[in-house]
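Enquirer: Sequence isn't available, so here's the structure alone:
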């Protein structure tokens, strides 16, 4: 099998998916997404002698949430996402969460830059491109909020390039589609950060896994892991079957990572670790309107996030995005939500009911009885007409024509439900890392910011599961590639923040000038 580290590997259906043998390996990664690819690469960098096997149920890697068309490709750095800086009941604002998310994304930028220098990730324009991150709001109250948010964030070194404007002419210069044919008496405002990015996490995944395979890792495509059982010696038996129907078996592993997206919950439940007790999942399918008309696409080069409607959940925040996939630019608007009991885009209708256990039934029922706004939102989304969907788009792009946009189905998101000592059960919007059995198993649940902070999350897995090796040997090796690791971050130091943005921007090709697009008369 020929794999080129600089470009997408040529994975064919059925490669290395023969009957699983009863051998022992050091690491099993379940799921061929960006989390497994990141963790496997980190491990290979510090333990090149460890054997690694990757199980992917589909015929190719990066087909679910990591796929470019199953997410919005936002390099989540809290530059434009208002849900990372919510307004308190008393009107107060705190930048703490926004800064934390941005710091985590800087770890990804630093690590990717190191891999580009090493020739592992190849040409960076194939997976990351400079794309301004903007926020756009309407109405006096929202404009006041956005101005106050800007005044706080612009004082922070990682957000120092942020601009604010309530001048229609200025906003039209930034991105004309927001302003063209908008009512002259409408009150609106926007912020812009040129340090934003568009990221193809599918390309990153394919390149990292291609590099792993070239360096001895074994990829088992078309092979679905069904259950996990722990032996008395602390190792794990990983039971899998060939999806083509002619092979089943088991492999023994010293460490298992479950990075199977929506499929992670059932596998962690099958492991029997007590840490998964009380956790449930609620699947939400995402949809986007997509435009490939080059005459329209060229007028908008930004990711523009708005504010969720009153009562709507955080994942419903509307955004009009530039997407760059395989060198071609498109526009996406959404997300629109739907409901399916599948935990994966190509999953089973049995996924949701099959995940219910006595230990998570209570928290799940509690969430169902309290999250009325989410249930109302989902019902409205499922029943929404095409015209209503286009109406939501026209709030951001008044000139949008129905003929230029088509609806695509993106990935499934499984929101975490878990026990809460006060509320009984809560719905968590974010990611949750589960580790157990003295660090011999770990898994990831949840959704955004997910892939953008994969490096932070997977370094955390290694630190929790291999504390002695991490502190004594690995941390120093990782710090050489990710200088911010183990520090207080770079935001507290204006010089350090400017340096990391400039250095990673240069390596990743993000420093070229972004010219505004003028509206044609």
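Expert: Alright, I've got the coordinates. Just so you know, these numbers come straight off a predicted model, no measurement behind them. Numbering: from 1, shown residues only.
Enquirer: contacts and neighbour counts: CA atoms only from here.
Expert: OK.
Enquirer: if I pick the closest residue to residue 202 other than its chain neighbours, what's in contact with it?
Expert: Nearest residue to residue 202, sequence neighbours excluded (C-alpha to C-alpha, 6 or more residues apart in numbering): residue 67, at 4.5 Å. When contacts are counted by C-alpha atoms under 8 Å, 6 or more residues apart in numbering, residue 67 touches 200, 201, 202.
Enquirer: ok, now how distant is residue 67 from residue 48?
Expert: 28 Å (C-alpha to C-alpha, to the nearest Å).
Enquirer: Can you list the residue ranges for strands in the stretch 101-250 of the chain?
Expert: 128-130, 133-138, 163-165, 188-193, 197-199, 218-221, 223-230, 236-242, 248-258 (DSSP state E, counting those that start in this stretch).
Enquirer: got JSON lines for the ones you listed, with mean neighbour count and distance to residue 58 too?
Expert: Formatted as JSON lines, the strands of the stretch 101-250 of the chain follow (neighbours: other C-alpha atoms under 10 Å; distance: least, C-alpha to C-alpha, whole Å):
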{"stretch": "strand 128-130", "mean neighbour count": "24", "distance to residue 58": "25"}
{"stretch": "strand 133-138", "mean neighbour count": "24", "distance to residue 58": "33"}
{"stretch": "strand 163-165", "mean neighbour count": "17", "distance to residue 58": "44"}
{"stretch": "strand 188-193", "mean neighbour count": "24", "distance to residue 58": "38"}
{"stretch": "strand 197-199", "mean neighbour count": "25", "distance to residue 58": "23"}
{"stretch": "strand 218-221", "mean neighbour count": "24", "distance to residue 58": "6"}
{"stretch": "strand 223-230", "mean neighbour count": "20", "distance to residue 58": "7"}
{"stretch": "strand 236-242", "mean neighbour count": "22", "distance to residue 58": "10"}
{"stretch": "strand 248-258", "mean neighbour count": "21", "distance to residue 58": "15"}
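Enquirer: second one coming, line it up with the first:
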């Protein structure tokens, strides 16, 4: 069935996840009179990559993720990526604080919680690396408050569950910083869409975008199908944002823009072990990241995470990589094969040859038994019992494959990629972590690329929403400290969270974990 009537709007957002919620929220503040329509194929917002069970929930600020600080051949530590990711997260926190202060969203404790971020390593070489990393990071105020200990007694205070029954005689060390966060991006996404609905943003659920094409007058026409009834509608807009997670690649290809050619995607699924024993969960209160095994991709850095989900404390370990040809958790088994086009075939084949070790790693991961996974978990939690941990399937991630100057043909990209048409009329977001945490910076990048004619007029409002807009927090200690104090107060953080023997000690965290 087809409804030939065409509906026209100013902006169409495809996908009701954190990215569309962020872009929609920014645009509604900047140009309140623009008409915005959102299409989502599922029944509610934030159910794919943004969902709290599909997302690690780490407020990615490079406080604990060792893969963002790389040791160079001369032994020095490159912290440039860590600074960029941290600054991007500070931008997100500033925008969330603005939304809370302006009563656009409420109860920030429902989506963000202060939580220590820790890096844990074993072995002399790794301990030496961790010390050098801290030395390099301590030169930048973004990382103020990070401390390191090699003392097993101190580590027992910080991470009692990790140190319990540990018999290894290898050197061990950890860094800890109390200003880290756990973010429930599913809850945040829903809060933002609840507000947008009140601002006359039309959000249409169970609507699948089947096709997208350029019209003769330069606008974009979308063919949108109702998932339940099969009724097809046509919708046109001057600007389209494709924020459909793994589903974005197919729609980018259908748009036909030259910038989308030659790009492929490689799907990687994630699995976590979730603890089902409340007594064990209560013994841990931090996000603890280790080093990825040799040969493992960066998205497989092991971590033991305290999470706040549905106002309850949860404990997850992972991720274990998996493989599925689907580009979305709710996608099709034909997603991968149908994404191979004549313009990206050689790129995809080159990646297949180059990434044989990754393919081997993924196959090995898929074949792991539960007991094998428990053995890996016991490297973090020696006392872990199989019956106290369940396997949880997390979200699908599609890593971008493209030809690059540095990496050559068919290079696998680990990160978030923005693809925009030359005229700025359409933009697509591809890739994975640190995605959600950097959503505001990524959407501002899209605003700059797609609406250059408006940016000068928008600048005062952007600076109001994001006080550090156009400035470097890393290079301005006083500005960084002032903004950190302001966002901490708005989002309900204590300046110094104190955690001992796995118990939550701050009043704020007690209230949050009791679901108040």
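Expert: Happy to help now that I have it. These numbers come from a predicted model, not from an experiment.
Enquirer: Tell me which entries of the contacts of residue 67 of structure 1 lie within helices.
Expert: In helices, defined here by DSSP state H, the members of the contacts of residue 67 of structure 1 are 201, 202.
Enquirer: Out of the contacts of residue 67 of structure 1, flag the one nearest to residue 304 of structure 1.
Expert: For these, the closest approach to residue 304 of structure 1 (C-alpha to C-alpha) belongs to residue 200, at 17.5 Å.
Enquirer: What does the closest one correspond to in structure 2?
Expert: Aligned by TM-score structural alignment, residue 200 of structure 1 pairs with residue 184 of structure 2.
Enquirer: Likewise for residue 82 of structure 1?
Expert: Matched to structure 2 by TM-score structural alignment, residue 82 of structure 1 sits across from residue 66.
Enquirer: Would you mark the buried spots in the helix ranked longest in structure 2?
Expert: For structure 2, the longest helix by residue count, based on DSSP H, is helix 80-101. Neighbour-count burial for helix 80-101 of structure 2 flags 82-100 (criterion: 16 or more other C-alpha atoms under 10 Å).
Enquirer: which residues in structure 2 does the longest strand belonging to structure 1 align to?
Expert: In structure 1, assigned by DSSP state E, the strand with the most residues is strand 406-420. Here strand 406-420 of structure 1 aligns to structure 2 at residues 390-404, judged by TM-score structural alignment.
Enquirer: quick revisit: just name whatever secondary elements the longest strand of structure 1 is in contact with.
Expert: Contact here means 3 or more C-alpha pairs under 8 Å, 6 or more residues apart in numbering; DSSP states H and E; on that basis strand 406-420 of structure 1 packs against strand 280-291, helix 358-370, strand 424-428, strand 441-446.
Enquirer: Let's see that with 6 Å instead.
Expert: strand 280-291, strand 424-428, strand 441-446 (3 or more C-alpha pairs under 6 Å, 6 or more residues apart in numbering; DSSP states H and E).
Enquirer: Which of the residues in the second one are classified as buried?
Expert: By neighbour count with 16+ other C-alpha under 10 Å, strand 424-428 of structure 1 contains the buried residues 425, 426, 427.
Enquirer: Identify the residues contacting it?
Expert: With contacts defined as C-alpha atoms under 6 Å, 6 or more residues apart in numbering, strand 424-428 of structure 1 is touched by 363, 366, 367, 416, 417, 418, 419.
Enquirer: what's the angle from that strand to strand 441-446?
Expert: 80 degrees (axes from the mean of the first three to the mean of the last three C-alpha atoms, to 10 degrees).
Enquirer: How far away from the center of its chain is strand 424-428 of structure 1?
Expert: Using C-alpha atoms, centre = their mean, to the nearest Å, the distance from the centre of strand 424-428 of structure 1 to the centre of the chain it belongs to is 21 Å.
Enquirer: Over to the first one?
Expert: When distances are taken as C-alpha atoms, centre = their mean, strand 280-291 of structure 1 is centred 13 Å away from the chain's centroid.
Enquirer: residues in structure 2 matched by it, start to end?
Expert: By TM-score structural alignment, strand 280-291 of structure 1 lines up with residues 264-275 in structure 2.
Enquirer: Likewise for stretch 344-359 of structure 1?
Expert: Counting by TM-score structural alignment, stretch 344-359 of structure 1 falls onto residues 328-343 of structure 2.
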